[in-house]
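Structure for the following, please:
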Amino acid sequence: LLEQADVLVQNLAPGAAARLGLSYEALRERHPQLIVCDISGYGSDGPYRDKKAYDLLIQSESGFLSVTGLPDAPAKAGCSVADISAGMYAQSNILAALLQRGKSGRGCHIEVSMLESMVEWMSYPLYYAFDGAAPPPRAGAAHATIFPYGPFRAGDGKTVMLGLQNEREWQVFCTQVLELPELASDARFSSNSRRTQARDELRALIDEGFARLSSEQLIARLDAAQIANARMNDMHDVWEHPQLKARGRWTEVDTPCGPIPALLPPGEVDSFTPRMDAVPALGQHSDAILLELGWDQAAIERLRAVGAV
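Just a heads-up that it's a prediction; the model follows:
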């Protein structure tokens, strides 16, 4: 496989690839153009080198849990953000390495740490707490330092997210959305810092106003006032999202169990159509891969007879 490979990616425990003879140092002379990308939890050295690293553990070590959730209950992300962040930095570094190889003719070694990838994503709360300053508090789905900015329940029980960014929007919000123009000049709420300090009092007034509106009526008022807003969709809503449908972002791929819908890759490129092949059945391509590697059909059958493939 290495004879024809551009990139080798591995996420075995630190040191395991070297023991198998698959480290960059072991391969670089025989395969000088090969790019080797090692992904690990904490890196190849340092005191945490040999600690086990799962997505949720890295969310915790990186400080993500400390700023996510409710004041008395931290919460993990709803998807595997630590795994995804490491994968994204592996991809971007590999693409950069391929461009570099196109100029130098030589491969290189890339090391990606899940912890370092997640800490990079934590830059805003990290610098917020720089030099001993207080970190942003956990505030659920609401913004920790801007109010109103977060989820609010409409009269039909559905939740609408909204966010104000400046004093002009606060004035418009009071007059056109809440229809309480007197709030705009209320000294208790005359700046974002004061609104944040009095968020419980202000939330009660907003909840009272929104209780008279359905979610659709509320969104219509917010849109008319040009206040940023969004529906709090569940997964069923996302399957039916009108924007994704209008932009033709769904396609269909075959699987061993029949066709299923699949989202096209993000990033619409006008020079090619993304390749979306069928999901293969278990072992469907084993023979083709082994034949490509030089095994003959008789040898493949012997492997199959002993349960190796």
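
CA only for contacts and neighbour counts going forward, please
Fine.

This protein: strands as residue ranges?
For the chain, the strands defined by DSSP state E cover 7-10, 35-40, 69-70, 73-74, 109-113, 149-153, 159-163, 228-231, 250-253, 260-263.

so which of those strands comes closest to residue 280?
strand 250-253 (10.6 Å; C-alpha to C-alpha).

Report the contact partners of the nearest residue to residue 9 once chain neighbours are set aside.
In space, and not counting its chain neighbours, residue 9 is closest to residue 37: 4.7 Å by C-alpha to C-alpha, 6 or more residues apart in numbering. Counting by C-alpha atoms under 8 Å, 6 or more residues apart in numbering, residue 37 makes contact with 7-10, 90, 94, 109-112.

Next one: residue 37 from residue 244, what distance?
34 Å (C-alpha to C-alpha, to the nearest Å).

now swap in residue 255 and tell me
22 Å.

could you pull out the helices for the stretch 101-250 of the chain?
114-121, 123-128, 167-172, 192-197, 199-210, 215-224, 235-239, 242-246 (DSSP state H, counting those that start in this stretch).

Tell me the gap between the last one and the middle of its chain.
Centroid separation for helix 242-246 versus its chain: 21 Å, with C-alpha atoms, centre = their mean, to the nearest Å.

what do you get for the third one?
The gap between the average C-alpha position of helix 167-172 and the chain average comes to 32 Å, counting by C-alpha atoms, centre = their mean.

Quick check, central residue of this protein?
The geometric centre of the chain, computed from its C-alpha atoms, lies nearest to residue 81 (C-alpha atoms, centre = their mean), at 5.1 Å.

Surely it is in contact with residue 55?
Yes - in this structure, residue 81 is within contact of residue 55 by C-alpha atoms under 8 Å, at 7.2 Å.

returning to that earlier point: any chance of a ChimeraX selection covering the buried ones in the contacts of residue 37?
Buried subset of those, written as a ChimeraX selection, criterion 16 or more other C-alpha atoms under 10 Å:
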select :7,8,90,94,109,110,112
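
one more, for comparison:
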Amino acid sequence: MQGPLTGVVVLDLSRALAGPHAAQMLGDLGARVIKIEHPQGGDESRGWGPPFVGPDGDISTYFLAANRNKQSITLDLKASDDRDTLTRLIRHSDVLIENFRSGVLARLGFSTERIEELNPRMVLLSITGFGHDGPEGGRPGYDQIAQGEAGLMSITGPPGQPHRAGPSIADLLAGIHGAYGVAAALYEREKTGKGGVIRTSLLASVVGVHAYHGTQWTVAGQVPQANGNHHASIAPFGAFRCGDGMIQIAAGNDGHWQKVATLLGIDPARPEYATNRDRFAHRDELVNEMEKVLTTETRDHWLGALAEAGVPAGSIRTIDEVYTWDQTRSQGLLAEVDHPVLGPIELPGPVLRFDHHTSQDHTAPPALGADNDAVLDWLKGKEAP
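So this is what the prediction gives:
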């Protein structure tokens, strides 16, 4: 693969989702990613499902989602020979990603000080559940627990009924933030000649996207509440019932509201609806009044009318509808790869497009240890006099 990070070598010691997602993002940008897995079973997400696919029903679609554009080698880091191999790899790589619990990598003989000694240019990304230090720094972290501890569940779902976000968003955000940190560290290394350690966590990554929910508490002193399918600060802005289902309407300013009101036969200047502050204070009443009209026609009718009026609106698609949508496909959001067992398959693709780089070919997530020989041969070549 060619891309902005072509020539960068990434060692991916992580497993499950946060670290692998970060490494996959770097691979999408052209980095060579070497995934290091335990010989017995490898990354535990290889066993996570359903669904499982393949002739033997043993290939996890969960694993496929986070491990494209990687090579897999097997090392048992409790064995001295395999620790020696990792030592050699560290000397000739640029980035190491790990999401062990705090202190585990050091106990295996690879403290941050040891890694810096082996390769002063190494960029180390460490992802934990709740941070590497502090009173609860050693806690194991899984996505749903982090969603709850970081406040996300309290503002998701219907009022008074905490819900997890559908995707493992704490893991994914940690991976995204981690990849962002690696890119910044690689840029800094060009100026200083030195690598460094980047730390993030599931907790930090969720708190970091609280945005206006955070300032609602830190500045205004109000504890945010769940608002179901409606916006926490804007009205009307959310999901509304129509005659045959639901649509979403986003009246983000007074101009949009006036168009919505005119379309639905509501006086936009009524005192209780005149400004966003007024509309939000009377949101329940407003939603009921809008839905009385919206339920008289179909979703397609209203989506067409709203589009003609210039009001942001949309349908609520199922996942299969998203991946068959022409707009999704036009944006390169699916990556076709040739899997050694499954043949040609489509995976959710990279989210960045660079005008000066043509579309890239992607490689399928690897079988466990599939690249042992190739990586060791590459390593010997790097070490040759």
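
In JSON lines, list the helices of the stretch 101-250 of structure 1 along with distance to residue 43 of structure 1 and mean neighbour count.
Output for the helices of the stretch 101-250 of structure 1, formatted as JSON lines (distance: least, C-alpha to C-alpha, whole Å; neighbours: other C-alpha atoms under 10 Å):
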{"stretch": "helix 114-121", "distance to residue 43 of structure 1": "8", "mean neighbour count": "21"}
{"stretch": "helix 123-128", "distance to residue 43 of structure 1": "20", "mean neighbour count": "14"}
{"stretch": "helix 167-172", "distance to residue 43 of structure 1": "46", "mean neighbour count": "16"}
{"stretch": "helix 192-197", "distance to residue 43 of structure 1": "40", "mean neighbour count": "17"}
{"stretch": "helix 199-210", "distance to residue 43 of structure 1": "42", "mean neighbour count": "16"}
{"stretch": "helix 215-224", "distance to residue 43 of structure 1": "47", "mean neighbour count": "17"}
{"stretch": "helix 235-239", "distance to residue 43 of structure 1": "35", "mean neighbour count": "11"}
{"stretch": "helix 242-246", "distance to residue 43 of structure 1": "39", "mean neighbour count": "11"}
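
Those: which one's closest to residue 305 of structure 1?
Going by C-alpha to C-alpha, the one of the helices of the stretch 101-250 of structure 1 nearest residue 305 of structure 1 is helix 114-121, 40.2 Å.

hang on, the earlier thing: from the contacts of residue 37 of structure 1, which single one is nearest residue 126 of structure 1?
residue 112 (20.2 Å).

and that closest one, what is it in contact with?
Per C-alpha under 8 Å, 6+ apart, neighbours of residue 112 of structure 1: 37-40, 43, 86, 89-90.

Recalculate using a threshold of 7 Å.
38-40, 86, 90 (C-alpha atoms under 7 Å, 6 or more residues apart in numbering).

same thing with residue 248 of structure 2?
The contact partners of residue 248 of structure 2, taken as C-alpha under 7 Å, 6+ apart, are 238-240, 313-315.

and it, what pairs with it in structure 1?
Matched across to structure 1, residue 248 of structure 2 falls on residue 161, judged by TM-score structural alignment.

Same question for residue 144 of structure 2.
With TM-score structural alignment as the criterion, residue 144 of structure 2 matches residue 56.

go on, residue 355 of structure 2?
By TM-score structural alignment, residue 355 of structure 2 lines up with residue 270.

And residue 329 of structure 2, by the same measure?
Per TM-score structural alignment, residue 329 of structure 2 is aligned with residue 245.

How about residue 365 of structure 2?
Counting by TM-score structural alignment, the partner of residue 365 of structure 2 is residue 279.

contacting residues around the residue lying closest to that match once chain neighbours are set aside?
Nearest non-adjacent residue to residue 279 of structure 1, counting by C-alpha to C-alpha, 6+ apart: residue 255, 4.8 Å away. Counting by C-alpha under 7 Å, 6+ apart, residue 255 of structure 1 makes contact with 278-280.

Nearest to residue 17 of structure 1 among these?
After measuring the contacts of residue 255 of structure 1 against residue 17 of structure 1 - C-alpha to C-alpha - the closest member comes out as residue 280, at 27.7 Å.

Distance check, the closest one against residue 256 of structure 1.
Taking C-alpha to C-alpha, one finds residue 280 of structure 1 at 7 Å from residue 256 of structure 1.

sorry, back to before: most packed of the strands of structure 1?
strand 35-40 (a mean of 23; mean count of other C-alpha atoms under 10 Å).

mean shift of that strand relative to structure 2?
The superposed strand 35-40 of structure 1 is, by mean C-alpha distance after the TM-score superposition for structure 1, a mean 1.4 Å from where its aligned residues fall in structure 2.
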